[in-house]
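> Provided below are the primary sequence and the corresponding predicted coordinates.
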Amino acid sequence: MSRRCVLGLDLGTSGVKAVLVATDGSVLARADRGYAVASPHPRWAETDPAQWEAAARDAVASVLADVDADVVAIGLDGQMHGTVLVDASGEPVRPAVLWPDGRAGDELARWQALAPERLRALANPLAPGMTGPVLAWLTRHEPDVVARAHRVLLPKDWLRTRLVPGALVTDHSDASATLLWDLERDEWSRDVLAATGIRADLLPEVVPSDEVVGTLDATEAAAWGLPAGIPVVAGCADAAATLVGSSSAPGRLVVTVGSGAQVVLPGITPTFDGPITHHTYRAASGGAYAMVAVMNAGIALTRVVSLLGGSWDDLYHDYDRQRPVPGFVPFLSGERLPTAAAPNSGRWFGLGLETERADLFAAALEGLCFTIRRGVESMPELADTAIDVAGGGTRSPVFAQLLADVLGRELCRVDLEDATAVGAALLAFRGAGLDLPEPPPRRGVGVRPGDSGPLEQRYARFLDEVDR
């Protein structure tokens, strides 16, 4: 007997995940497919959107083959900040430009020249890989290509046009991450368009994340192996989908550590005065969340392990904070927040003749924890001091205890497997006329902070080094 379910598609930077979520919230099937990110020039990051479509179709075919499923709706989420220029039929006019792309650095001067109150209304730090600066760069350097474009879409929006052709729209969570959206007025920023020369008609209509934007017609249904007539919702940005899928509580920090790290605080009220020390994005629910994205987490530790000819066991095995550990700034690929740092600014400091390889490993672990603390301290004040932590980087008991000691807060390690793709699927429940399932119990292991010992002094030394 077939089981009634919804399909969730999570379009990441280097791979797509498909999940089938039953009406009780359980995951019936999952599949991942990867694709390449090209760098045709230094600091560029692009992907042919056709790779996304091929990978998504393959992943969907896989989950449909795993279970006897009655799919009743489709939800999507995707990597943030990407730039997909399309013609009137939704076909790309060039490869998609992705968030790691750095070509648009010079374009940021146009944003910096805005009136201070309008710059603050964007509620985000300036980064070259965000949609606005990339679109400004393309307008200046590829005018013929831009002239052929009818709309600019975010990655998940383009993938959705392969299901519902002609639905050239985006949602508030992705719009707020473009540096083109005025969060104070909740509209595309007229001031940014005037300052950058970006065509206003390129910007798509913005709709709620759970709004049905169309139904699967017979042709597309046959191509995807799905039932005709099922609704497809707008979808949301990947970070917003993770908050939906993990049932994150407003006012409680979530720290996820993987190749990068994210410090996320759901349920905030945006403010538009003072310096910008964190991202502020619209949530899929219509509220807002704050986020600091740490670019150098697992990716920096991986490089340290490689440089020192060690293993992950070496990284954790001999950690001893009582030794004279040197300092480490892990900004190998630069950092964005709470203040910007240039690429190639990672470094060890305070080395002496007594320094050993184990001390360099220890410094790398502490440096990452200090960077995460720096992000936590840039967030709005919290009533709930406990922090949920997730991701592969938090599975090491050594790292989890060190992070708790550095932050001085209790950590709850929780399992967020498939949370992003599940969040995308849950957005489709309303479109299908279904009640949202009760969230599963948040099971996790508590890690209480212990004596920080020399960590406070080392954190102060770290901040001095970063601020030089």
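Received it, and whenever you're ready, just let me know what you need.
> alpha carbons only for contacts and neighbour counts from here, please
Fine.
> show me where the stretch 251-400 of the chain has helices.
Ranges of helices in the stretch 251-400 of the chain, per DSSP state H, counting those that start in this stretch, are 298-307, 312-317, 357-376, 397-407.
> so what does the longest one touch, helix or strand wise?
Same thing as helix 357-376. Judged by 3 or more C-alpha pairs under 8 Å, 6 or more residues apart in numbering; DSSP states H and E, helix 357-376 is in contact with strand 261-266, strand 288-294, helix 298-307, helix 312-317, strand 327-329, helix 397-407, helix 455-466.
> which one of those lies nearest to Glu220?
strand 288-294 (34.1 Å; C-alpha to C-alpha).
> show me what counts as buried in stretch 461-468.
Phe462, Val466 (16 or more other C-alpha atoms under 10 Å).
> centre of the chain versus that stretch, how much separation?
Chain-centre distance of stretch 461-468: 27 Å, with C-alpha atoms, centre = their mean, to the nearest Å.
> stretch 134-146 too?
That offset, for stretch 134-146, works out to 25 Å (C-alpha atoms, centre = their mean).
> residues in contact with that stretch?
For stretch 134-146, contacts defined as C-alpha atoms under 8 Å, 6 or more residues apart in numbering pick out Thr83, Leu85, Val93, Arg94, Val97, Arg103, Ala104, Glu107, Pro128, Thr196, Gly197, Ile198.
> tell me how far the residue lying closest to the third one once chain neighbours are set aside lies from Asp314.
In other words, Val93. Closest residue in space to Val93, ignoring its immediate chain neighbours: Val86 at 5.4 Å, by C-alpha to C-alpha, 6 or more residues apart in numbering. Computed as C-alpha to C-alpha, to the nearest Å, the Val86 to Asp314 distance reads 49 Å.
> with Met295 as the reference, measure out to Phe349.
Plainly put, Phe349 is 20 Å away from Met295 if you go by C-alpha to C-alpha.
> these two: which is more packed in?
Counted by other C-alpha atoms under 10 Å, Phe349 and Met295 do not tie: Met295 has more neighbours, with 23 against 15.
> who touches the more buried one in this structure?
Contacts of Met295 by C-alpha under 8 Å, 6+ apart are Ser259, Gly260, Ala261, Phe331, Ser333, Gly334, Glu335, Arg336.
> gap between it and Glu354?
Going from Met295 to Glu354 by C-alpha to C-alpha gives 31 Å.
> comparison target below:
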Amino acid sequence: MILGIDLGTSVVKAAAFSRDGDVLATEGRGVKLYNPRPECSEQDIDETMEALGAVVRAVLEQTDEPVEAVGLTGQGDGLWLLDERGRQVRRAATWLDARANPIVEEWTASGVFEEHFRRNGNVTFPGAPSAIMAALKRDEPESLEKAATAGYCKDVVLQRLTGVRATDASDASEPFMDHSTRQYDASLLELFGLEDYERLLAPIDESPGEARPLGKAGAELTGLPEGTPVHNGPFDLPATAMGAGVTRLGDGVIIVGTTLACEVLTDRVETGGEPGGQTLCALEPDRWLRAMPAMVGTASMDLTLNLLRSEHAEIEDFLAESPPGANGVGVLPFFSPSGERAPFVEPHARGQLSGMTLGTTRSDVVRAVAEGVGYAAKHCLAAAGLKGELSICGGGAESRAWRQVLSDVLQQPLKVARRPEVGARGAAMGAMISLKIDFDHDAWTRAEDEVQPGEDLAELYEEGFEHYLARVDSARDLWGR
């Protein structure tokens, strides 16, 4: 069997797959996020490793087949600092971290932000490695001086499991890559004032990357035999696109998770238009994913349900009780304290609820949030260049009613990606590709279901989208004041 490991922001998961792509066992363990200050979001690397060992051992207890290979994926961005022995210098700053908000504002005002996008195809937001590194350089330089590696989550795990210091092209895509060579561009480090820290960047594997043998420490942690091949796959956004079967140019996927990640496969690096989103290397040397990882995913619904003192199980009923259009209630679901990063960047973006009357119900508010996330997805997919089929996955997509709302708002059929653990599935596929293990790609990525949009709602939601864009434009004039 093939083992896929997904090192998420709040949960570390492992899934065992048969050669046919069937899920044999899954296991997850929560990992804590620390907030030493309101703007900080940190994770303990040792706690992440403990969770990884626990989920792998739990999966092995549920199965009898030998593990042919392990594929790694996990959260992107953030800054994970290791010393020469691969031990943490300090707790990792995750992609949710906002301590670099003032620095991103300075870079925006000085032109650094836009120049970076024009050269790299990625926007710099507070949780990006460049921004966090610059914040530590200003406020905590001793951490950078003690470090031997400034890496990404799954790269840290690779080093702890195999002893190899490396990263893959998808994680390295932002912020320091020259996409024409898929190697670091020293002048981009200079642009951010970080040239003294080039030594901290791990070597980039050539796609699809090689598998490394599991070392003694990794074997003791996981219970896997020493020498088991471990592949450092794409991080979670590209890995999920792989697991969802996005292979044709113009096809895309929506991941309705903490981040609303909208991705479209392309054969070029786009650096024109308004800066927004990410350009991520795919496994193939001439393919990229134009990704719009908006900050308006399931966290927007979580906040709404919490304020209404309701449970996730009630979403289906709420959406059934309020009609399309939410009786005139509209939501801008920009509730993240870090603002928004796709398809536009506004660190001070904040949410809005409008159109309420004395007759507004809880169901109307929940539907308005569900529709607002749908409008945000439509905005992102248009910016990413969607032209083909669209798949959907993620925790929010588990709701059949919310899937239907998204399909209706987008006026696009949605293929429900094969579950569970779509990201871990992509990681397992990456490991097989690296090791040249034959597998049936179509079987591994077949859709479980397809949602058809209500065509009678096309006019309603086209008008709703126009109103959404107008509200966004109006709000952007106020956010910066």
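Okay, I see it. All of these numbers come straight from a predicted model, not from anything done at the bench.
> could I get the TM-score for this pair?
Once superposed, the chains reach a TM-score of 0.90 (TM-score structural alignment, normalised by the length of the first structure), with 460 aligned residues with a C-alpha RMSD of 2.4 Å.
> among the contacts of Met295 of the first structure, which recur in the second structure?
Retained in the second structure: Ser259, Gly260, Ala261, Phe331, Ser333, Gly334, Glu335, Arg336, out of these (criterion both residues aligned by TM-score structural alignment, their matches' C-alpha atoms under 8 Å).
> assumed Cys5 of the first structure was part of a helix.
No. Read with DSSP: H, G, I helix; E, B strand; the rest coil, Cys5 of the first structure is strand and lies in no helix.
> narrow the contacts of stretch 134-146 of the first structure to those that are buried.
Thr83, Leu85, Val93, Arg94, Val97, Arg103, Ala104, Glu107, Pro128, Thr196, Ile198.
> closest to His278 of the first structure among these?
Pro128 (15.9 Å).
> look at the aligned partner of that closest one in the second structure and give its secondary structure.
Pro128 of the first structure maps onto Pro126 of the second structure when the alignment is built from TM-score structural alignment. The three-state label given to Pro126 of the second structure by three-state DSSP is coil.
> ok, Pro126 of the second structure - contacts?
For Pro126 of the second structure, the contact set (C-alpha under 8 Å, 6+ apart) comprises Trp95, Leu96, Asp97, Ala98, Arg99, Ala100, Asn101, Ile103, Val104, Ile132, Ser338.
> the residues you listed in helices, which ones?
Asn101, Ile103, Val104, Ile132 (DSSP state H).
> how far away is the last one from Ala92 of the second structure?
I take that to be Ile132 of the second structure. For Ile132 of the second structure, the distance to Ala92 of the second structure - C-alpha to C-alpha - is 10 Å.
> next one: the third one
Val104 of the second structure sits 19 Å away from Ala92 of the second structure, taking C-alpha to C-alpha as the criterion.
> now the first one
The spacing between Asn101 of the second structure and Ala92 of the second structure, counted by C-alpha to C-alpha, is 17 Å.
> now do the second one
When C-alpha to C-alpha is applied, the distance between Ile103 of the second structure and Ala92 of the second structure equals 19 Å.
> swap in Lys32 of the second structure?
Taking C-alpha to C-alpha as the measure, Lys32 of the second structure falls 12 Å from Ala92 of the second structure.
> so what's the counterpart of Tyr316 of the first structure in the second structure up against?
Under the alignment defined by TM-score structural alignment, Tyr316 of the first structure is paired with Leu319 of the second structure. Contact analysis of Leu319 of the second structure by C-alpha under 8 Å, 6+ apart lists Ser363, Asp364, Val366, Arg367, Ala401, Trp402.
> most neighbours among those residues, which one?
Of the contacts of Leu319 of the second structure, with other C-alpha under 10 Å as the count, Arg367 tops at 30 neighbours.
> how about that one, what's its partner in the first structure?
Per TM-score structural alignment, Arg367 of the second structure is aligned with Ala362.
> which residues touch that match?
Leu315, Tyr316, Tyr319, Asp320, Arg321, Val325.
> which of those residues count as buried?
Buried by 16+ other C-alpha under 10 Å: Leu315, Tyr316, Tyr319, Arg321, Val325, out of the contacts of Ala362 of the first structure.
> just to revisit the earlier point, out of Lys32 and Ala92 of the second structure, which sits in the busier spot?
Neighbour count, other C-alpha under 10 Å: between Lys32 of the second structure and Ala92, Ala92 has more, with 24 against 14.
> now the helices and strands packed on helix 357-376 of the first structure as JSON lines including distance to Val27 of the first structure?
Shown next, in JSON lines, are these (distance: least, C-alpha to C-alpha, whole Å):
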{"stretch": "strand 261-266", "distance to Val27 of the first structure": "24"}
{"stretch": "strand 288-294", "distance to Val27 of the first structure": "26"}
{"stretch": "helix 298-307", "distance to Val27 of the first structure": "28"}
{"stretch": "helix 312-317", "distance to Val27 of the first structure": "31"}
{"stretch": "strand 327-329", "distance to Val27 of the first structure": "40"}
{"stretch": "helix 397-407", "distance to Val27 of the first structure": "28"}
{"stretch": "helix 455-466", "distance to Val27 of the first structure": "42"}
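> quick one, strands of the stretch 1-150 of the first structure?
Along the stretch 1-150 of the first structure, counting by DSSP state E, counting those that start in this stretch, strands occupy 3-11, 15-22, 27-34, 46-47, 69-78, 84-86, 96-97.
> one step back: any idea how far Pro204 of the first structure is from the residue nearest to Val93 of the first structure?
Val86 of the first structure is 11 Å from Pro204 of the first structure, by C-alpha to C-alpha.
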